[in-house]
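K.L.:
Only the shape, not the letters, is given here:
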């Protein structure tokens, strides 16, 4: 009976740890993000803006991504998404800006995706909005891409906060794109446009399923770690009980 009680206690502790770990991971990952999170300076890349629906009683009907004008992007191409319309807004700059050796006088200020009736992001769902962006600047190592998420209830959630000074994540972090030094080819971390309206490496970029969610990988890793911890604790308790009883189970 002592051994059984010990094992039940161990199982209960393990279950509590598992619940806390998984719940915490889910909360931390529930925000708008740019994927991949890295691109090459001076190049282009296909970026997917991943938007989870966080409301249990409302659906997401509009997503607006603001692009920086202090580091302007002159080329933006959106990938068609069934049930959604995409609008790319361009503005003329007050003065030309040098981007990767080229003078840019007009830039894209933002992209807006709007759902047609019946195609909104419902509760417990997410959607990915893809676009090829470029040319990325060479004088900064990070771009913030503030995003507005609009629900059919009228609520607007702004994902526009930069990282805190101590490196911690704010409540509503803006999607961020890290820019790394390129190899001189002009290709981004994702794929570069080839002038045909398609990405130059479309097949390679599509090799990974678009629905492969980073959150699932985080939760899967947490589950494996917690499971291993539970097995170790259970085995230790059983061994200790056998020694106490003179080797009997």
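P.N.:
Thanks, I have it. Quick caveat, the model's predicted, so the values are computed rather than measured.
K.L.:
Only C-alpha atoms from now on, for both contacts and neighbour counts.
P.N.:
Fine.
K.L.:
what's the closest non-adjacent residue to residue 119?
P.N.:
residue 83 (5.5 Å; CA to CA, 6 or more residues apart in numbering).
K.L.:
Near the one you found, how many other residues are there?
P.N.:
Here the number of neighbours of residue 83 (other CA atoms under 10 Å) works out to 13.
K.L.:
do residue 16 as well
P.N.:
So residue 16, with other CA under 10 Å, has 11 neighbours.
K.L.:
any idea which helix or strand comes after the helix or strand it falls within?
P.N.:
Per DSSP states H and E, residue 16 falls inside helix 2-29. Per DSSP H and E, the first helix or strand lying C-terminal to helix 2-29 is strand 33-35.
K.L.:
after that next one, next one along is what?
P.N.:
Per DSSP H and E, the first helix or strand lying C-terminal to strand 33-35 is strand 38-40.
K.L.:
Might one say that the residue nearest to residue 119 is in contact with residue 115?
P.N.:
Yes. The pair residue 83 / residue 115 is scored as a contact, 6.0 Å apart, by CA atoms under 8 Å.
K.L.:
buried ones in the helix holding residue 16?
P.N.:
3, 6-7, 10-11, 14, 17-18, 21-22, 25 (16 or more other CA atoms under 10 Å).
K.L.:
In contact with the residue nearest the centre of the chain: list those residues for me.
P.N.:
Most central in the chain under CA atoms, centre = their mean is residue 33, positioned 3.2 Å from the mean C-alpha point. By CA atoms under 8 Å, 6 or more residues apart in numbering, the contact set of residue 33 is 49-51, 174-176.
K.L.:
cutoff 7 Å now
P.N.:
49-51, 175 (CA atoms under 7 Å, 6 or more residues apart in numbering).
K.L.:
Now distance to residue 217, secondary structure and neighbour count too, for these, in a markdown table please.
P.N.:
Converted to a markdown table, the contacts of residue 33 look like this (distance: CA to CA, whole Å; DSSP: H, G, I helix; E, B strand; the rest coil; neighbours: other CA atoms under 10 Å):
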| residue | distance to residue 217 | secondary structure | neighbour count |
| --- | --- | --- | --- |
| 49 | 18 | strand | 21 |
| 50 | 15 | strand | 20 |
| 51 | 17 | strand | 21 |
| 175 | 19 | coil | 23 |
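K.L.:
what helices or strands is the helix holding residue 16 leaning on?
P.N.:
In terms of contacts (3 or more CA pairs under 7 Å, 6 or more residues apart in numbering; DSSP states H and E), helix 2-29 is packed against helix 214-244.
K.L.:
Report the buried residues of the helix it packs on.
P.N.:
Under the neighbour-count rule (16+ other CA under 10 Å), helix 214-244 has 219, 223, 226-227, 230, 233-234, 237-238, 241 buried.
K.L.:
Put this next to the previous one:
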């Protein structure tokens, strides 16, 4: 009886660790503030960026979100989509280096967007949509440093940049800018409607990809647990069978 209990106890521990792996993987998949889609063509025009902000606290809600846009490689023609329950404040900054466009020279650009008045509850997230007129074509990525403030006064600073291929603890949302392709057309970017559609689809696929990874890891962990339990049951049956033959 003692051997049987020990074997089953070990199998139970394996299953418990596997279940813990499922929860951990799911938590990692949705932890950070991110921007969607993950990439756009350099110089893309008339598109939408979606900043996804998950609430990570168990006892407080998110009440303020501040997104800082780069001014050394400015995003032009920024417009904020109205968000139920939230009020957006847009801050402009005079550019050190004006940007020449087909419509003239741009001397000012949006440097910060602050959302207040709403609340992201425990276990929830919010998508904040920002339309743009044109992305820069002289850089490979844009970093959007973000501050997330909670109802208990805590502020999480999503401002760290990756170094040495390792993701920092509080990474800033990063948009990759890729070389223009033939599919982007003469403007080097999708049309306004196509960009919006692409953004929505990419956002969903990004979240789905993270969830799929978490589910894959979870299924693998559960499989290990099931195999461990099966091995334990087999050992118990074999032990009993041996005892019967001995009698």
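P.N.:
Now that the structure is in, tell me what you want to look at. Everything numeric in this text was worked out from a predicted model, so none of it was measured.
K.L.:
Can you pull the TM-score for these?
P.N.:
In this superposition the chains share a TM-score of 0.77, using TM-score structural alignment, normalised by the length of the second structure; 235 aligned residues with a CA RMSD of 3.4 Å.
K.L.:
on that earlier part again, could you check how far the residue nearest to the centre of the first structure is from residue 86 of the first structure?
P.N.:
18 Å (CA to CA, to the nearest Å).
K.L.:
Can you state the mean residue-to-residue distance of the longest strand along the first structure versus the second structure?
P.N.:
For the first structure, the strand with the greatest residue count under DSSP state E is strand 84-99. Averaged over the aligned pairs, strand 84-99 of the first structure sits 2.8 Å from the second structure after superposition, using mean CA distance after the TM-score superposition for the first structure.
K.L.:
so what does that strand touch, helix or strand wise?
P.N.:
Strand 84-99 of the first structure packs on strand 102-115, going by 3+ CA pairs under 7 Å, 6+ apart.
K.L.:
Which SSE is immediately downstream of the strand it packs on?
P.N.:
Taking DSSP H and E, what comes next after strand 102-115 of the first structure is strand 126-134.
K.L.:
now the angle between strand 84-99 and that next one, please.
P.N.:
Per axes from the mean of the first three to the mean of the last three CA atoms, to 10 degrees, the angle that strand 126-134 of the first structure makes with strand 84-99 is 30 degrees.
K.L.:
ok, and what's touching strand 126-134 of the first structure?
P.N.:
When contacts are defined by CA under 7 Å, 6+ apart, strand 126-134 of the first structure is touched by residues 43-53, 73-79, 121.
K.L.:
Report the distance from stretch 5-16 of the second structure to the chain centre.
P.N.:
Per CA atoms, centre = their mean, to the nearest Å, the displacement of stretch 5-16 of the second structure from the mean C-alpha position of its chain is 35 Å.
K.L.:
The aligned partner of residue 86 of the first structure in the second structure and residue 114 of the second structure, how far apart?
P.N.:
Counting by TM-score structural alignment, residue 86 of the first structure lines up with residue 88 in the second structure. Residue 88 of the second structure sits 6 Å away from residue 114 of the second structure, going by CA to CA.
K.L.:
Over to residue 40 of the second structure?
P.N.:
Distance, residue 40 of the second structure to residue 114 of the second structure, by CA to CA: 23 Å.
K.L.:
Looking at the two, which one has more neighbours?
P.N.:
A direct count of neighbours by other CA under 10 Å for residue 40 of the second structure and residue 114 places residue 40 higher, at 28 against 17.
K.L.:
give the contact list for the residue lying closest to the more buried one once chain neighbours are set aside.
P.N.:
Distances taken as CA to CA, 6+ apart place residue 177 nearest to residue 40 of the second structure, at 5.2 Å, with adjacent residues excluded. Counting by CA under 7 Å, 6+ apart, residue 177 of the second structure makes contact with 39-42, 140-141.
K.L.:
List only those of those residues flagged as buried.
P.N.:
39-42, 141.
K.L.:
List the contacts of stretch 201-208 of the second structure.
P.N.:
36-37.
K.L.:
Report the contact partners of residue 22 of the second structure.
P.N.:
214, 217-218, 221 are the contacts of residue 22 of the second structure under CA under 7 Å, 6+ apart.
K.L.:
What separation is there between residue 52 of the first structure and residue 19 of the first structure?
P.N.:
21 Å.
K.L.:
now swap in residue 45 of the first structure and tell me
P.N.:
37 Å.
K.L.:
Report the separation between the closest residue to residue 187 of the first structure other than its chain neighbours and residue 226 of the first structure.
P.N.:
The shortest distance from residue 187 of the first structure to any non-neighbouring residue, by CA to CA, 6+ apart, is to residue 43 (4.7 Å). As defined by CA to CA, residue 43 of the first structure lies at a distance of 41 Å from residue 226 of the first structure.
K.L.:
cool, and residue 49 of the first structure?
P.N.:
31 Å.
K.L.:
Check residue 166 of the first structure too.
P.N.:
Distance from residue 166 of the first structure to residue 226 of the first structure, by CA to CA: 29 Å.
K.L.:
next one: residue 216 of the first structure
P.N.:
From residue 216 of the first structure to residue 226 of the first structure the distance is 15 Å (CA to CA).
K.L.:
Same check on residue 242 of the first structure?
P.N.:
Here the criterion is CA to CA. By it, residue 242 of the first structure lies 25 Å from residue 226 of the first structure.
K.L.:
Residue 208 of the first structure too?
P.N.:
In terms of CA to CA, residue 208 of the first structure sits 27 Å off from residue 226 of the first structure.
K.L.:
Likewise for residue 36 of the first structure?
P.N.:
28 Å.
K.L.:
Ok, residue 177 of the first structure next?
P.N.:
Taking CA to CA, one finds residue 177 of the first structure at 31 Å from residue 226 of the first structure.
K.L.:
what sits against residue 65 of the second structure?
P.N.:
Neighbouring residues of residue 65 of the second structure by CA under 7 Å, 6+ apart: 114-116, 147-149.
K.L.:
Show residues contacting stretch 107-118 of the first structure.
P.N.:
61-69, 72-74, 83-93.
K.L.:
If you could redo that for stretch 77-91 of the second structure, that was the one I meant.
P.N.:
Contacts for stretch 77-91 of the second structure (CA under 7 Å, 6+ apart): 110-118, 129-134.
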